[in-house]
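Q: give me the fold of what follows.
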Amino acid sequence: MTPTRTRISLPGAEVSLCEWTPTHESGSPLLLLHGGGADSAELSWGGIGPQLAAAGHRVLAPDHPGFGRSPRPEWRLTQERLVQYVGELVDALRLSDYAVAGLSLGGGLTVGHLLDRPGQARAAALLGCYGLMPRLADGPLGALTHFSTFLLLRSGLLSAMTRSYARNATAMEKGLADLVRDPEARTPGLVDAVLAEAATGTGLATFGEWQRDQVRWNRLRTVYTDRLPSVHTPTLLVHGDRDSGVPLDRIRTAARLLPDARLVVVPGAGHWVQRDRPDVVTAALLEHLDGRADA
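A: Prediction:
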């Protein structure tokens, strides 16, 4: 099922929105927020959007400002401004009784939205969520890894390395192997789509701007962990046990801190968990959403 595309005007930004429309709408609308880098609404959610719509949910997935088919916004890319954009999008779409879910950067935006507008979303889901750890890496070398990344960002070397990597199909395929662990899920079509997004879109540059806002020399600027106990929205956490970017222990801690949370660990899956195991993720989301409808 190909999504329909609409253009949404927001303060200082134009957003391209994908929508998968159910034949009979019987569930809550679901807002899906994609991750960073060479990601977009269709890349992250094209594999599960049709199934969620077939189950009765109106599925809405924006290309964040500066990603996919959405042009760069007039405002500076910060976590706070992106969280504000999510709220503006909810208002523009006139969503009520809705659920929100996000991957990685989108997961962090989901948490930020729940904190910014408490009680507004009826349910939430976090996949490989950003904003739950103080540095980019844990372990004995975590501080060094973080500081090295900070230097690469500030020098511009990381951007140059990313651009070079994005033009190399072999390098891209190897990089995707860390995000999507199942070789059968890491199809040539997916590799080509990510390469095309990296080559033609502004997502990598936009993501770099956001990274420079977030990565300080010794820590990440946004860490939501201490505020999780104030999030009373029923929240599903879905995490691959082979996610090398966000340690599973951090997600387990978040699940304990959230007052109403359920954790689904996906065996063998990496960071792009819905690409790795769309069957598991779709089933978990529908169980979570249907459960909230019955509650």
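Q: CA atoms for contacts and neighbours, from now on please.
A: Fine.
Q: these two touch, right, residue 246 and residue 128?
A: Yes: with contact defined as Cα atoms under 8 Å, residue 246 counts as touching residue 128 (6.3 Å).
Q: pull up the overlap in contacts between those two.
A: Common contacts of residue 246 and residue 128, defined by Cα atoms under 8 Å, 6 or more residues apart in numbering, comprise residue 271.
Q: hey, where'd the helices end up in the stretch 1-150 of the chain?
A: In the stretch 1-150 of the chain, helices defined by DSSP state H, counting those that start in this stretch lie at 41-45, 49-54, 79-93, 105-116, 142-155, listed in chain order.
Q: winner for burial among these?
A: helix 105-116 (a mean of 24; mean count of other Cα atoms under 10 Å).
Q: and the contacts of it?
A: The list of residues contacting helix 105-116 from outside it, by Cα under 8 Å, 6+ apart, reads 32-36, 79-80, 82-84, 86-87, 100-102, 120-121, 124-131, 224, 230-231, 233.
Q: narrow these to those in strands?
A: For the contacts of helix 105-116, membership in strands holds for 32-33, 100-102, 124-127, with DSSP state E as the criterion.
Q: closest to residue 136 out of the residues you listed?
A: Taking Cα to Cα as the measure, residue 127 is the one of the ones in strands among the contacts of helix 105-116 closest to residue 136, at 16.7 Å.
Q: distance check, that closest one against residue 111.
A: Using Cα to Cα, to the nearest Å, we find residue 127 at a distance of 11 Å from residue 111.
Q: what's the answer for residue 182, then?
A: For residue 182, the distance to residue 111 equals 28 Å [Cα to Cα].
Q: with residue 26 instead?
A: 26 Å.
Q: relative to the whole chain's centre, how far out is stretch 54-63?
A: Counting by Cα atoms, centre = their mean, to the nearest Å, stretch 54-63 is centred 15 Å from the centre of its parent chain.
Q: how about this one, so we can line them up?
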Amino acid sequence: MTDVVSTVANCAGLKVHYRSAGTPENPPVVLLHGGGFDSAGLSWKHTIPALADDFRVIAPDLPGYGGSDPPDASVSMEYYVSVLGRFLDAVAIDTTALIGISMGGGIALGFALDDPDRVSKLVLVDSYGLGGTVPGGPLGYAFTRLGLTGLTFSLLSRSRTMTALALRSVIEGKPDDVLVSEAFAGLRRHDGTTWDAFQKNEVGPWGLRTNYIGRLPDLAVPTLVVHGEHDPIVPVSWAVRAGTLIPDVKARLIPNCGHMPPREKPTEFNELVREFC
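A: The predicted structure follows:
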């Protein structure tokens, strides 16, 4: 069994917890989780050991998530892109493959666009940043402004059953008991403050603040776009469109899968990623 080690990196005064596996001599792969109640351990539980034989795998908890410090500046996509640079410096990685899911995909994409020399390959999984439409339209925008995120987190953290229902709204089919337990534990550790702040920065009345569509033709990194065919959060059309705009790209849809391919279809997902990287 692959040993997964928990460590803390000091990123210019910001303590970032991360999980790692594999030998330092192997090429690095950095995994970036999504927002909400996600964390490195939740999204990448099966991916870290699956890649560890061939890569040095590193999965940080972003500031405000998991075991990391709260954010030390206003929470936005630009902030997380800058934190990624600080983290890579702290763990002495010059160039790496980046794999990001949802919000983490947007961070990986933004970093690859700004600093392509530090990214060897890029994998975008049901990624944020590939479109500008607000999920839920005006109602979705109003939700972020009414401060309901904290209330939602509070309700979910009190009920394992409610957590299971929340997961069913983002994945295809019924979540397994292990995933529900891990998500429930994550909700009990956090109050949603960081996710609420990110949404308030990113969600505007007329669309999402971060939309990299116009920059995709300039992306100078080999890219794999992976998307759950039935993702209810990020439209599959965004992934298909990205597959026509990025110069060096492969796009793959995973059937019978929602917003969390690494947990819903770990075998298929890990095979795609290993082959590409």
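Q: show me what contacts the closest residue to residue 26 of the second structure other than its chain neighbours?
A: In space, residue 26 of the second structure comes closest to residue 55 once its chain neighbours are excluded; the distance is 4.8 Å by Cα to Cα, 6 or more residues apart in numbering. With Cα under 8 Å, 6+ apart as the criterion, the residues that contact residue 55 of the second structure are 22-23, 26-29.
Q: hmm, back to that, which among the helices of the stretch 1-150 of the first structure is found nearest to residue 70 of the first structure?
A: Of all the helices of the stretch 1-150 of the first structure, the one in closest proximity to residue 70 of the first structure, counting by Cα to Cα, is helix 41-45 (10.4 Å).
Q: and the closest one against the second structure, how far off on average?
A: In this overlay with the second structure, the average offset of helix 41-45 of the first structure from its partner residues is 0.7 Å by mean Cα distance after the TM-score superposition for the first structure.
Q: re earlier: drop anything exposed from the contacts of helix 105-116 of the first structure.
A: Those of the contacts of helix 105-116 of the first structure that meet the buried threshold are 32-36, 79, 82-84, 86-87, 100-102, 120-121, 124-131, 224, 231, 233, by 16 or more other Cα atoms under 10 Å.
Q: so can I have a markdown table of the ones in strands among the contacts of helix 105-116 of the first structure showing distance to residue 143 of the first structure?
A: Rendered in a markdown table, the data for those read as follows (distance: Cα to Cα, whole Å):
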| residue | distance to residue 143 of the first structure |
| --- | --- |
| 32 | 32 |
| 33 | 29 |
| 100 | 32 |
| 101 | 30 |
| 102 | 27 |
| 124 | 31 |
| 125 | 29 |
| 126 | 25 |
| 127 | 24 |
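Q: what's the spacing between the corresponding residue of the first structure for residue 124 of the second structure and residue 104 of the first structure?
A: In the first structure, the residue matched to residue 124 of the second structure (TM-score structural alignment) is residue 126. When distances are taken as Cα to Cα, residue 126 of the first structure and residue 104 of the first structure turn out to be 8 Å apart.
Q: could you do residue 137 of the first structure as well?
A: Using Cα to Cα, one gets 14 Å for the distance from residue 137 of the first structure to residue 104 of the first structure.
Q: between these two, which is the more surrounded one?
A: More neighbours sit around residue 104 than around the other of residue 137 of the first structure and residue 104, counting by other Cα atoms under 10 Å; the figures are 22 against 18.
Q: pull the longest helix from the first structure.
A: Identified as the longest helix of the first structure according to DSSP state H is helix 278-294.
Q: what sits up against it?
A: By Cα under 8 Å, 6+ apart, the list of residues contacting helix 278-294 of the first structure reads 27-28, 47-48, 51-52, 55, 99, 122-123, 125, 234, 236, 238, 264, 266, 273-274.
Q: measure residue 181 of the second structure to residue 161 of the second structure for me?
A: From residue 181 of the second structure to residue 161 of the second structure the distance is 10 Å (Cα to Cα).
Q: between the two, which contacts overlap?
A: Taking Cα under 8 Å, 6+ apart as the contact criterion, no residue touches both residue 181 of the second structure and residue 161.
Q: just give the number of residues close to residue 177 of the second structure.
A: As a burial measure, residue 177 of the second structure scores 11 neighbours (other Cα under 10 Å).
Q: map it across to the first structure for me.
A: Mapped onto the first structure by TM-score structural alignment, residue 177 of the second structure lines up with residue 188.
Q: same question for residue 238 of the second structure.
A: Across the two structures, residue 238 of the second structure finds its equivalent in residue 250 of the first structure, going by TM-score structural alignment.
Q: how near is its match to residue 131 of the first structure?
A: With distances taken as Cα to Cα, residue 250 of the first structure is found 10 Å from residue 131 of the first structure.
Q: what of residue 18 of the first structure?
A: Looking at residue 18 of the first structure against residue 131 of the first structure, where the rule is Cα to Cα, the gap reads 25 Å.
Q: likewise residue 108 of the first structure?
A: Look at residue 108 of the first structure and residue 131 of the first structure: by Cα to Cα, they are 5 Å apart.
Q: and what of residue 260 of the first structure?
A: According to Cα to Cα, residue 260 of the first structure stands 18 Å off from residue 131 of the first structure.
Q: list the contacts for the closest residue to residue 145 of the first structure other than its chain neighbours?
A: Nearest in space to residue 145 of the first structure, with sequence neighbours left out and distances taken as Cα to Cα, 6+ apart, is residue 137 at 6.6 Å. Contacts here follow Cα under 8 Å, 6+ apart; on that basis residue 137 of the first structure touches 143, 145-146, 245-246.
Q: ok, residue 248 of the second structure next?
A: 220-223.
Q: redo those as CSV? Include distance to residue 271 of the second structure.
A: CSV is the format used below for these (distance: Cα to Cα, whole Å):
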residue, distance to residue 271 of the second structure
220, 24
221, 20
222, 17
223, 15
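Q: among those residues, who's most crowded?
A: Of the contacts of residue 248 of the second structure, residue 223 is surrounded by the most neighbours, 25 neighbours in total, counting by other Cα under 10 Å.
Q: distance of it from residue 91 of the second structure?
A: Here residue 223 of the second structure is placed at a distance of 24 Å from residue 91 of the second structure (Cα to Cα).
Q: just residue 240 of the second structure next, same as before
A: Computed as Cα to Cα, the residue 240 of the second structure to residue 91 of the second structure distance reads 34 Å.
Q: could you give the angle of the longest helix of the first structure to strand 99-103?
A: Relative orientation of helix 278-294 of the first structure versus strand 99-103 (axes from the mean of the first three to the mean of the last three Cα atoms, to 10 degrees): 150 degrees.
Q: list the buried residues for helix 278-294 of the first structure?
A: 278, 280-282, 284-286, 288-289.
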